[in-house]
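Trainee: kindly return the folded structure for what I paste below:
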Amino acid sequence: MLTRFHNNRADLPLWSYEIVGAEGKRLGVARHGYDRLPGNLGTLAAPYYRCDREKVINHTGGCVNDRAHRVFEMSDSGNPEFAEVTRHIKSALDPSINKYTSPPLRPGHDWSKPEYPPSKIWDGREQPKTIPGNWNVASSPPLHKRPEGTSSFNRNFFSNLEMNIDVGTANPMRWSKSPSTNYCKYYFRDQYGKDENNEGMPWAGRGPRSNKVECDEYPFASTYQGAAGSGRGTGHYSIRAVSGGHNDMHGRVLKAFYDKYHVATHHAFWVSVVP
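Mentor: Below is the predicted model:
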């Protein structure tokens, strides 16, 4: 934590590092300021808190217990206002069925060139995806929050880009780069209306957001595990065309979770889908 004493800036650790016994077992965390290892860990051991001054949604700065896991819970039946998004995430997290999610993961595809999406035509080479963040699976690694305002780093790997579709087939298409161009319009064409632009790309709908079809993604674009991966793309993610109203409401609830539990840059969290 960065603090100020008489106009002098200095680092002030709220807690010292872990106390580890001779056998390597974690015994606790001692309060900062002790000049010796505490003789009675039962009374002196304390939680480990991490503090920062980062702005998360509506609040700037905060302290969190770094030993406590933060889990974003969604109910398959209890949150009807964004049920389409919940069902999508549930499918993405299930390795027994997520090879059927879009875009399909196939060996040999170059994910660093998102302007060439893999064909939606099933050819039997589709592979299960390794998608993180599942609290209900002990071995599943967490998601990590990206800095505020950088979600486009992930979204640009499946939207707002030029798309060269079904290259090498009898019916190739090219969709120009625009804010409305995205993978969902290719993989989920039937979910959109009949109206198309002069390149054959369907429109998302007219009127309020609730009347439109939007492209949902998991892992969330607000995390380092999103579609961009480390920057060269990764096939281990999922998109699905969902109701704009459901997508909007889910986004609001996720932001509220970040805000309430101070999920700041690089902070870890999981998701859990319950009945």
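Trainee: when you work out contacts or count neighbours from here on, use the C-alpha atoms and nothing else.
Mentor: OK.
Trainee: quick one: the strands in the stretch 101-250 of the chain?
Mentor: Applying DSSP state E, counting those that start in this stretch to the stretch 101-250 of the chain gives strands spanning 143-144, 163-165, 173-175, 213-218, 238-243.
Trainee: got JSON lines for those, with mean neighbour count and distance to Val274 too?
Mentor: Formatted as JSON lines, the strands of the stretch 101-250 of the chain follow (neighbours: other CA atoms under 10 Å; distance: least, CA to CA, whole Å):
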{"stretch": "strand 143-144", "mean neighbour count": "22", "distance to Val274": "18"}
{"stretch": "strand 163-165", "mean neighbour count": "19", "distance to Val274": "36"}
{"stretch": "strand 173-175", "mean neighbour count": "16", "distance to Val274": "39"}
{"stretch": "strand 213-218", "mean neighbour count": "24", "distance to Val274": "17"}
{"stretch": "strand 238-243", "mean neighbour count": "24", "distance to Val274": "20"}
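Trainee: any chance of a markdown table for those, columns distance to Asp66?
Mentor: Output for the strands of the stretch 101-250 of the chain, formatted as a markdown table (distance: least, CA to CA, whole Å):
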| stretch | distance to Asp66 |
| --- | --- |
| strand 143-144 | 14 |
| strand 163-165 | 42 |
| strand 173-175 | 46 |
| strand 213-218 | 25 |
| strand 238-243 | 29 |
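Trainee: so which of those strands gets nearest Asn79?
Mentor: The closest of the strands of the stretch 101-250 of the chain to Asn79 is strand 238-243. By CA to CA, the value is 14.3 Å.
Trainee: next, the structure of the following sequence, for comparison with the previous one:
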Amino acid sequence: MNCTIKPTIFLYHPAWWNSDNPKVPLWAKAEIERVPTGRDLLVPTVRCDSRPMGPYKGTNPVVYHGACIFMGANRVYTMYRSDQYRGEVAQHIWDAFHDNKDTRPPKYDDFGVQVKKEVPGNYDAPLRLADGKPNPASRPLTRITDDDVAADGFKRRGKNKYWTEMGCKIWFPGWVDQGKQCDEFPFRSTREGPGDGEYVNLKWILYNNASVRPVTTSHNSMAGRDLWLFYARYRVNRTSKFWVSVKDQPPR
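Mentor: Now for the predicted structure:
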């Protein structure tokens, strides 16, 4: 079930008076997000749904059975490198954002020269580069589900899972014996994950704008649980856009 809240008021202020239509909507369409400065300028839409969401599957209970969000608000998942329970994952994402030529797998141009990856989802990145062009790092991530299928007919989450594990096997042999889990960024639950690419001449060509790395199992598990809680609280459903912000430590 979904609903949208769109209240109205009857406005009789002299500056905005309209005897033919004193009725003023307080909420706009989702694509119109503006702070009102007069009766003709509208404010954001509130969207509500009753979808059960949370980090649990099977017979375990979900955490949220519905919520309301402001459609125009940016949804940002924040992590901290100093976090003693999730810090390894936060550091991995930080490196993917800032030092990604040292992350694996490397990216090469058509001449075999290693180049910097264009890892998206960085909420703290400037919107534009020095030359004025849009900054690829500031592009949002897009949530996917098990129902999302790529142009070659294979599921996107499956591609992300395959290339995450393949990357760790190639670049970090022995990681399973070390009791670690293979972490990926962008997340497996996003379109931009390690399996993202395009279908060209009956071949799937990877964009290779992602990073994989073995991390301590407990860090990966806690970070994964928190991500699904973030999805539930901020109603990040299929096709929803969101960003990630990695800080050194929480504010005091």
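Trainee: nearest to Tyr224 of the first structure, out of the strands of the stretch 101-250 of the first structure?
Mentor: Of the strands of the stretch 101-250 of the first structure, nearest to Tyr224 of the first structure by CA to CA is strand 143-144, at 5.7 Å.
Trainee: in the second structure, which residues correspond to the closest one?
Mentor: Using TM-score structural alignment, strand 143-144 of the first structure lines up with residues 141-142 of the second structure.
Trainee: Gly233 of the first structure reaches Ala227, doesn't it?
Mentor: Yes. Between Gly233 of the first structure and Ala227 a contact is recorded at 5.9 Å, counting by CA atoms under 8 Å.
Trainee: where do the helices sit along the stretch 151-252 of the second structure?
Mentor: Assigned helices in the stretch 151-252 of the second structure, in chain order: 156-171, 217-233 (criterion: DSSP state H, counting those that start in this stretch).
Trainee: in the last one, what's buried?
Mentor: For helix 217-233 of the second structure, a neighbour-count test (16 or more other CA atoms under 10 Å) marks 217, 219-221, 223-224, 226-233 as buried.
Trainee: which pair of these spans the longest distance?
Mentor: Greatest spatial distance among the buried residues of helix 217-233 of the second structure (CA to CA): Thr217 and Arg233, at 24.3 Å.
Trainee: tell me the contacts of the aligned residue in the second structure for Cys184 of the first structure?
Mentor: The equivalent of Cys184 of the first structure in the second structure is Cys168 (alignment by TM-score structural alignment). If you count contacts by CA atoms under 8 Å, 6 or more residues apart in numbering, Cys168 of the second structure has them with 175, 182, 212-214.
Trainee: that older thread, for the helices of the stretch 151-252 of the second structure, which one sits closest to Leu41 of the second structure?
Mentor: By CA to CA (comparing all of the helices of the stretch 151-252 of the second structure), the closest turns out to be helix 217-233, at 28.9 Å.
Trainee: how close does that closest one sit to the first structure?
Mentor: Mean deviation of helix 217-233 of the second structure relative to the first structure after superposition (mean CA distance after the TM-score superposition for the first structure): 1.1 Å.
Trainee: in the first structure, what stretch matches that helix?
Mentor: Using TM-score structural alignment, helix 217-233 of the second structure pairs with 244-260 in the first structure.
Trainee: and of the strands of the stretch 101-250 of the first structure, who's closest to Arg155 of the first structure?
Mentor: strand 213-218 (8.4 Å).
Trainee: what's the burial count for the alignment partner in the second structure of Gly133 of the first structure?
Mentor: The equivalent of Gly133 of the first structure in the second structure is Gly121 (alignment by TM-score structural alignment). By the criterion of other CA atoms under 10 Å, Gly121 of the second structure has 26 neighbours.
Trainee: of Gly233 and Ala227 of the first structure, give the one with the bigger neighbour count.
Mentor: Legend: neighbour count by other CA under 10 Å for Gly233 of the first structure and Ala227, higher for Ala227 (29 against 20).
Trainee: next one: that one from Gly108 of the first structure, what distance?
Mentor: From Ala227 of the first structure across to Gly108 of the first structure, the span is 17 Å (CA to CA, to the nearest Å).
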